[in-house]
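>>> how would this look folded up:
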Amino acid sequence: MMQEALPLKMEENNSGTLYVPVDLFKQYVERVQFPKAISFGTKTIQCEVAPHPDQKNEYMISKNLWEALMIPHEGLIHLLQKEDTVFIGPLVGIFTAGFTQFNLRPIGERSLFFAKLLSVEKKVGAFYFVFGAHQIDWGNGTVNGYFYTADGWKQIKVPIPNVVYDRLPNRKVENLEFSKQVKERLQTEYDIPWFNPGFFNKWDIHQMLINDVKASKHLPKSYFQPEFTDIQNLLETYKQVYIKPANGSLGLGIQQLIQKKDEPFVYCRFRNNEENRLRRYSSLKRLVRRQFPFGLEDMIAQQGINLLKWNNNPIDFRIHTNKDEHGRWCLSAIAAKIAGTGSITTHVKSGGEVKTVKEILHDIGANPAIIKKLHETALMLSERIDHHMPGFIGEIGFDIGVDQSEHVWMFEANSKPGRTIFSHPKLKGDDLQSRRLPLEYAIFLFKQSVEKQPELVNANEHFLQL
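So this is what the prediction gives:
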């Protein structure tokens, strides 16, 4: 049973009491069953229950309970009940790395992003903080986490959280032993739901979906660690080929090969030293030898698509999908990205431009029904990836294209999507939605984990007595 989100306040007494709204207390009286313990994060303590003294629709906790549970501040919370224990919160930790010694910017350049992410707790109802591996005190079962308050960043000691949202910054940090150990211990020793684990590998996703009936028709023809003949066949068939790192991100390392009609030359478009470059070669063999001197290990060669264009520049679409408070996939954000002149990708750093989908489709006179097609495809792909992949996935960022025949193609799926599209003034609502949904999904996971909880009250070793 989960109650609606209500304010949580501290009562200046040491009675060891949880005060609940009168209506909820009446339910306890009718059932002649009163909670005997309260749980916050991974701490559980005995308590008494009483009706709110002022009959307000809020929760209050006596000071000694508050301090023993290590509640960081007053706020909006959810309350769940399982057997004789009430669970309040949830306490949700965002796991990351790259902390600094500066209180104003404790996570360096990403501090503003995390501050915006944490700000949704007041709207959703939870306690939300950021932490790294070195802030966990395993002996005491606590975390010295960073909370973003009205006075800026503050480090506050709290119990180990109910749910962890993985926001590690890159694959290098993710593969470090200490990152793996934290995840392993929290999941095995504390049975904590950990969502968005791991960066996606492009080829793993491709292989996962290629035999999926619904998803496979949206995948461009691709080869991993391609032979020369694979590239040659793709170029002859499609007149353009993209070659990119299987573990790449931000458009780095992508090269486009172009074979123009009735020309003996082969062109290569790429980015070097923050400049868009175009080179012409007399043969494909020379191009491959020069452009890929270290070979094509861990590279993917992919069929080029004749995309919808704006002023002769290709367009693709960034679509964010998230799971909601019911654990269902929904579309949280969508934007069109236009490639910069001479650029191989639509990334803003390569001269790309962001527009709303309605704007772009209107400008190029395209069928507005494409929007519905994009929505449906992104949700279907989210469900199929989720179906095939282990662990909890809470969000995906897709790079999707539409060709001249209005067929939808998936180029990439990212487990930790970038947020450059949200600089567009008309995408502020999407920005808020895409920040709010991860916390709503964390509440769903909190509810699931509570329902799986064993009976705590009779297991004295699991909780403290004041």
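
>>> Could you use CA atoms for every contact and neighbour count after this?
Will do.

>>> Packing partners of the host helix or strand of E440?
Per DSSP states H and E: E440 is located in helix 428-452. Packing partners of helix 428-452 (3 or more Cα pairs under 8 Å, 6 or more residues apart in numbering; DSSP states H and E): strand 75-82, helix 111-118, helix 121-124, strand 163-166, strand 313-323, strand 329-338.

>>> I'd like these laid out as a markdown table, including distance to K180 and mean neighbour count.
Shown next, in a markdown table, are the helices and strands packed on helix 428-452 (distance: least, Cα to Cα, whole Å; neighbours: other Cα atoms under 10 Å):
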| stretch | distance to K180 | mean neighbour count |
| --- | --- | --- |
| strand 75-82 | 30 | 20 |
| helix 111-118 | 22 | 18 |
| helix 121-124 | 27 | 15 |
| strand 163-166 | 12 | 25 |
| strand 313-323 | 24 | 24 |
| strand 329-338 | 27 | 23 |
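
>>> Next, the second sequence, to be compared with the first:
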Amino acid sequence: MPSKKLKVQIMSPNLLENDDIVLGEQLIRQWKIPANYPLQLAFGSFRQTIRVVPLARFDGIRISQELAQKMGLLPRSILRLTFRPHSTTLQLGPLVGVLISRDIPSSPERPFGPITLFCRELVNACQHQGVYVYFFTPSHIGSNSSTLSAWVYGDGWKQIQVPAADVFYNRLTSRKLENKPSVQHFLKEVKSRYGSHYFNEKFLDKTEVFDALGNDAAVAKYLPESHHFKSFLSLKTMCAKYPIVFLKPVRGSLGKGIIRISKMEGGNYQTLTAKVGGTQRQVYPSLAKLFSSLSGKMKTTRYQIQQGLTLIEINRRPVDFRALVQKNRTGKWNVTSIVARTAGSQHFVSNLARGGSLSTVKEAISRSSLPAGVKAKIPLRLRKAALEIAEGVDGRIPAHFGELGIDLALDSSGRIWLLEVNSKPSKNDNTPIGAGKIRPSVKQVVEYSRYLSGF
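Below you'll find the predicted structure:
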């Protein structure tokens, strides 16, 4: 059954019965909706028996103030409507809930801190497509899974009671919050009770990703040699095979704590560690001494040991690529964007949080020393690699993902390598846009939510 985008008019008390909703005669005839007959109204987890009242030359939907309050609907909302004849249900929506890490109620202009602009952009994208969106944190979750307190945007941000959503989008930035029993219980409940969908449901760790993809013939060619770092033997073996080796925190992000190990002339070993202010350099007379210095860190941090790569450079700074891969209106993976990231002057990692800079793929490739014949095919090859890796993660890791940040690298011969897969890609990695505009990455989240909810 198709869905139709309608403006919602909330009627003043006494102008409409609480259990009546008004629809245009033409739509009622076209969809064969029984008028003046008990039907079920659905909006997320909300259910109520209602009666449809026809109105000539009308192209919206009218509901009572009391019903709107129960549903958590704001005046002048634009929603999609569909009719499910087999269950005689009129369904309004889709209703999308975005789970975020924190809110600041004392700051109504910026209640979500640095991601407030992204949330506002998501509201605009939802309004444009007839989707209703709210934002909530783990602390908003109560004992009843059918309703929760959440933020919505009307004439400014406000908190109201809303039903459980058709689709939940996980933007939590902390594993600790994600693993809270209250969060896990709530999400299990809404999936089993109301058939809610929940995407980007978990963080990924590097060992999990590389182990899973190593069994996938289509993507194994992109993987540098990589193992869970457990012993001196694994360090000795990898350093004997490769001139440069990386230790990456299995659960790290933003390049924090990455250690680059290289052998120097004379038999010494050098480590470069990514720190907030720059790079910390240390030299060790032997690999055993180096391992000994790591043993303290290994008690609190799990590492992945990985083959070092000779990346392409611009002005002697390494370059890598961040692909944002998202599921689209038909549920298929699609490359939304790829940007090049050049490391900052005091860093060997390219994250923007570490002073890296963005450029287009074309610009970065043109400034690199790759042969001209190789350069022309790179953009297409990067897109193909990103898609294959996303499909590999989706097929081999038992969790629901709707978007992935995939970090790729090119070595000096033009070969593509996978560096990392991130299930919570930062929205700040995109180029800033003008007020009121909606980025393709935000539009895609809304379209995938519509796909999941059947609208």
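
>>> Could you tell me the TM-score of the two chains?
Superposed pair, TM-score by TM-score structural alignment, normalised by the length of the second structure: 0.89. Supporting alignment: 443 aligned residues with a Cα RMSD of 2.7 Å.

>>> Show me the contact partners of the helix holding E440 of the first structure.
2, 80, 82, 87, 90, 92, 116-117, 120-121, 124, 126, 162-165, 192-193, 320, 322-327, 332-334, 394-395, 422 (Cα atoms under 8 Å, 6 or more residues apart in numbering).

>>> related to what we said a few turns ago, as TSV, the helices and strands packed on helix 428-452 of the first structure with distance to F99 of the first structure would be great.
Below are those laid out as TSV (distance: least, Cα to Cα, whole Å):
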stretch	distance to F99 of the first structure
strand 75-82	26
helix 111-118	9
helix 121-124	22
strand 163-166	15
strand 313-323	27
strand 329-338	29
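
>>> Any idea which of the ones you listed gets closest to N144 of the first structure?
For these, proximity to N144 of the first structure was assessed by Cα to Cα; strand 163-166 is nearest, at 14.6 Å.

>>> mean shift of that closest one relative to the second structure?
Once fitted to the second structure, strand 163-166 of the first structure is off its aligned match by 1.3 Å on average (mean Cα distance after the TM-score superposition for the first structure).

>>> which bit of the second structure covers that strand?
Aligned by TM-score structural alignment, strand 163-166 of the first structure falls on residues 167-170 of the second structure.

>>> where exactly do the strands run in the stretch 301-450 of the second structure?
For the stretch 301-450 of the second structure, the strands defined by DSSP state E, counting those that start in this stretch occupy 303-307, 313-314, 317-327, 333-342, 357-360, 403-410, 416-422.

>>> same check, this time on the stretch 101-250 of the second structure
Going by DSSP E, counting those that start in this stretch, the stretch 101-250 of the second structure shows strands at 132-136, 147-154, 156-163, 167-170, 197-199, 226-229, 244-249.

>>> so which of the ones you listed comes closest to K384 of the second structure?
Per Cα to Cα, nearest to K384 of the second structure of the strands of the stretch 101-250 of the second structure: strand 226-229, 22.0 Å.

>>> how big is the offset of the closest one relative to the first structure?
For strand 226-229 of the second structure, the mean distance to aligned residues of the first structure following superposition is 1.2 Å (mean Cα distance after the TM-score superposition for the first structure).

>>> Run through who's touching stretch 154-162 of the first structure.
40-43, 69-72, 90-93, 103, 136, 141-148, 192-193, 446.

>>> 6 Å - rerun?
Identification of contacts with stretch 154-162 of the first structure by Cα atoms under 6 Å, 6 or more residues apart in numbering yields 41-42, 70, 91-93, 141-147.

>>> any idea how far L382 of the second structure lies from S359 of the second structure?
15 Å (Cα to Cα, to the nearest Å).

>>> These two: who's more crowded?
Neighbour totals were compared for L382 of the second structure and S359, and L382 leads with 23 against 15 (other Cα atoms under 10 Å).

>>> Give me the outermost residue of the second structure relative to its centroid.
Residue farthest from the centre of the second structure, counting by Cα atoms, centre = their mean, is G266 at 46.7 Å.

>>> what about that residue, which SS state?
Counting by DSSP: H, G, I helix; E, B strand; the rest coil, the backbone at G266 of the second structure sits in coil.

>>> give the contact list for the residue most central in space within the first structure.
The first structure has E395 as the residue nearest its centroid, 4.3 Å off, counting by Cα atoms, centre = their mean. Counting by Cα under 6 Å, 6+ apart, E395 of the first structure touches T321, N322.
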